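>>> have a look; sequence and predicted model below, questions after that.
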Amino acid sequence: MFIGVEITDEGRFRLVDKATTISEAEGRANRLKQKLENRNTHLKIYEYCSAELLVENYFHSVFESTKSIADRIRDVTGLHSDGNALADAAFSTTNPLIKINDFITPTDRSEHIGLSNLIKGVFGLIRNSTAHEPKIRFEISEEEALDILTTISYIHKKLDKIV
């Protein structure tokens, strides 16, 4: 930061404005983390990808945080499956292992099914894609990382409501 060069996610150097103070350099290094804190991001995000956030590694921050969802569901339910099978078993509509509400009204059921679908969507769209594609072919911008991490944070906040 003090010499005006940074390394891109592709491993290339690029010129940037020089930092003139230590606090300015720290601020740049912690920019993504600060933006997440401003969004009141769930603590599980930091638990699973704090090292990646510190170096603003968007790809691995997103990848590691998606794993936190499955890990948390397994911890709560005792299930050993993964992906859609895990979400389907945990959020079954006939014998749910996870309930985030009373599961009585049509609204309760819709919310329950919607959270399951959101989780499966994150697995398919984000986790599976980042697991199977090299980082250089699956670019994630800071804005996309913030959106994805916020979505995962929202899922964790819903899981905090397990009844």
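Structure's in. What do you need? Numbers count the residues shown, from 1 in each chain.

>>> drop to CA atoms for contacts and neighbour counts, all remaining ones
OK.

>>> what about Ala85, which helix or strand?
Taking DSSP states H and E as the definition, Ala85 sits inside helix 83-90.

>>> mind giving me the packing neighbours of the helix or strand following that helix?
With elements assigned by DSSP H and E, the helix or strand that comes after helix 83-90 is helix 106-122. If contacts are counted by 3 or more Cα pairs under 8 Å, 6 or more residues apart in numbering; DSSP states H and E, helix 106-122 sits against helix 83-90, helix 142-159.

>>> comparison target below:
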Amino acid sequence: MSSSKSPQPPWSYSVLQLVAVVLADTEDGLTGSEIRDLLVRLDMQDPLPSATKRVRLAEAFLVAQNRFGDPRRVITFIVTAMEPVRYRSNPELFTLRQDRLNEHLAFVGLRVNDEGKVAKGAVAQTLDEASRIATSIRDELHRRKCHPSVLRYCSVEVLKKDHFHACLEAAKSIFDRLRDSTGVSGDGAVLVDAVLALGKSGVPLLAINSLQTQTERDEQTGLANFVKGLNGLYRNPTAHDPRLSRTISDDELLEVLTMVSMVHRRLDGVSAPNGGGSER
């Protein structure tokens, strides 16, 4: 979107403030010197240089909008701040800011795309609509209350939008947990058989239920086979195939991570081999 045109009517001060809050966030926003340099570079006034970053930037946006009669210079500031080259060593920060900006820009029918440009988007009338429009995979995982073990293993890959390796790291989290919980070495199907399968004794190292009925034994076997299936579908292929030959969509990634989360929740309440209580 070119800043030489008048793309929109003036934004409300609330929207200007919200955009400033994202870009000048205390932890993840621009530094004071970065804000100063961008304002100078874009020929924008800095009316409150000694104020907090958020107030300073919001006032600079308001002055610029009043000067031009529209938000063109504010949009230029966003585009300049979101230039992908700025995030080459920290791509997850780009995604974090992009997600947060998009939730607020939805109120004016705009969004920051993956190229860092401000483009047309769906218009939100309510907070729920804005959240739904801007929802990222990371936000959706939190909404689904994805197990912390999954997020711990692949949050960086999710923020980088590296679906290929996010699936790999998520699958690996299950096998790491099986090893940590039992001390058993090995990997893949061999590890699953050693830890979760009923085996000849009918007593697995980690039991997800009391194993007193055929239904409970079938459930135990089902989980073991399910983990083997995840390994075959998403760990072995991603570990051996070139990334370019395998495409994983947003929907598929969410489905994989949700399945891995389910496995971790079943493992949260497993019993030790001697029936000595939860592994949690």
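Received the coordinates, thanks. This structure is a prediction, so every number in the text was calculated from the model and none was measured.

>>> quick one: TM-score?
The TM-score (TM-score structural alignment, normalised by the length of the first structure) is 0.83; 150 aligned residues with a Cα RMSD of 2.3 Å.

>>> coming back round to it: for Ser61 of the first structure, find the nearest of the helices and strands packed on helix 106-122 of the first structure.
helix 142-159 (7.8 Å; Cα to Cα).

>>> out of the helices and strands packed on helix 106-122 of the first structure, nearest to Ser65 of the first structure?
Among these, helix 142-159 comes nearest to Ser65 of the first structure, with 7.2 Å by Cα to Cα.

>>> could you check the angle that closest one makes with helix 106-122?
Using axes from the mean of the first three to the mean of the last three Cα atoms, to 10 degrees, the inter-axis angle of helix 142-159 of the first structure relative to helix 106-122 is 140 degrees.

>>> which part of the second structure lines up with helix 142-159 of the first structure?
Using TM-score structural alignment, the residues of the second structure aligned to helix 142-159 of the first structure are 250-267.

>>> which parts of that stretch are buried?
Residues of stretch 250-267 of the second structure classed as buried by neighbour count (16 or more other Cα atoms under 10 Å): 253-254, 256-261, 263-265, 267.

>>> just the buried residues of the helix holding Ala85 of the first structure, please?
Buried residues in helix 83-90 of the first structure, defined by neighbour count with 16+ other Cα under 10 Å: 83-84, 86-90.

>>> now, which of these sits nearest Val163 of the first structure?
Checking these against Val163 of the first structure by Cα to Cα gives Ala90 as the nearest, at 13.1 Å.

>>> whereabouts in the second structure does the top helix by length along the first structure align?
Assignment by DSSP state H gives helix 58-77 as the longest helix of the first structure. Helix 58-77 of the first structure corresponds to residues 163-182 in the second structure, going by TM-score structural alignment.

>>> ok, average deviation of that stretch from the first structure?
By mean Cα distance after the TM-score superposition for the first structure, the fitted stretch 163-182 of the second structure averages 0.7 Å away from its aligned residues in the first structure.

>>> centre of the chain to that stretch, how far?
In this view, stretch 163-182 of the second structure has its centroid 17 Å away from the chain centroid, taken as Cα atoms, centre = their mean, to the nearest Å.

>>> mind listing what's buried in it?
163-175, 178-179, 181.

>>> tell me the contacts of Ala89 of the first structure?
With contact set as Cα atoms under 8 Å, 6 or more residues apart in numbering, Ala89 of the first structure has these partners: 96-97.

>>> do the same with Tyr154 of the first structure
41-42.

>>> tell me which residue of the second structure lines up with Asn43 of the first structure.
Wrong residue type there; residue 43 of the first structure is Leu, not Asn. Taking TM-score structural alignment, Leu43 of the first structure has Pro148 as its aligned residue in the second structure.

>>> in what helix or strand does the residue nearest to the spatial centre of the second structure lie?
Against the mean C-alpha coordinate of the second structure, by Cα atoms, centre = their mean, the closest residue is Arg138 at 2.5 Å. Assigning secondary structure by DSSP H and E places Arg138 of the second structure in helix 137-143.

>>> so what secondary structure elements neighbour that helix?
Against helix 137-143 of the second structure (3+ Cα pairs under 8 Å, 6+ apart) you get helix 148-159, helix 250-268.

>>> check which residues of the first one are buried.
It stands for helix 148-159 of the second structure. Going by neighbour count (16+ other Cα under 10 Å), the buried part of helix 148-159 of the second structure is 149-151, 153-159.

>>> now, the most widely separated pair of those residues?
Ser149 and Leu159 (16.0 Å).

>>> tell me the contacts of Leu244 of the second structure?
Counting by Cα under 8 Å, 6+ apart, Leu244 of the second structure has no contacts.

>>> now Ala90 of the first structure: closest residue in space, sequence neighbours ignored.
Spatially, and ignoring its direct neighbours in sequence, Ala90 of the first structure is nearest to Leu97 (4.8 Å; Cα to Cα, 6 or more residues apart in numbering).

>>> counting neighbours, what do you get for that neighbour?
By other Cα atoms under 10 Å, 18 other residues sit near Leu97 of the first structure.

>>> what does it align to in the second structure?
By TM-score structural alignment, Leu97 of the first structure lines up with Leu205.

>>> from what I can see its match touches Thr182, true?
Yes - assessed by Cα atoms under 8 Å, Leu205 of the second structure is found in contact with Thr182 at 7.2 Å.

>>> follow-up on the earlier one: export the buried residues of helix 148-159 of the second structure as CSV, with columns for distance to Ser210 of the second structure.
As requested, these are exported to CSV (distance: Cα to Cα, whole Å):
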residue, distance to Ser210 of the second structure
Ser149, 24
Val150, 26
Leu151, 29
Tyr153, 30
Cys154, 32
Ser155, 34
Val156, 37
Glu157, 37
Val158, 36
Leu159, 39
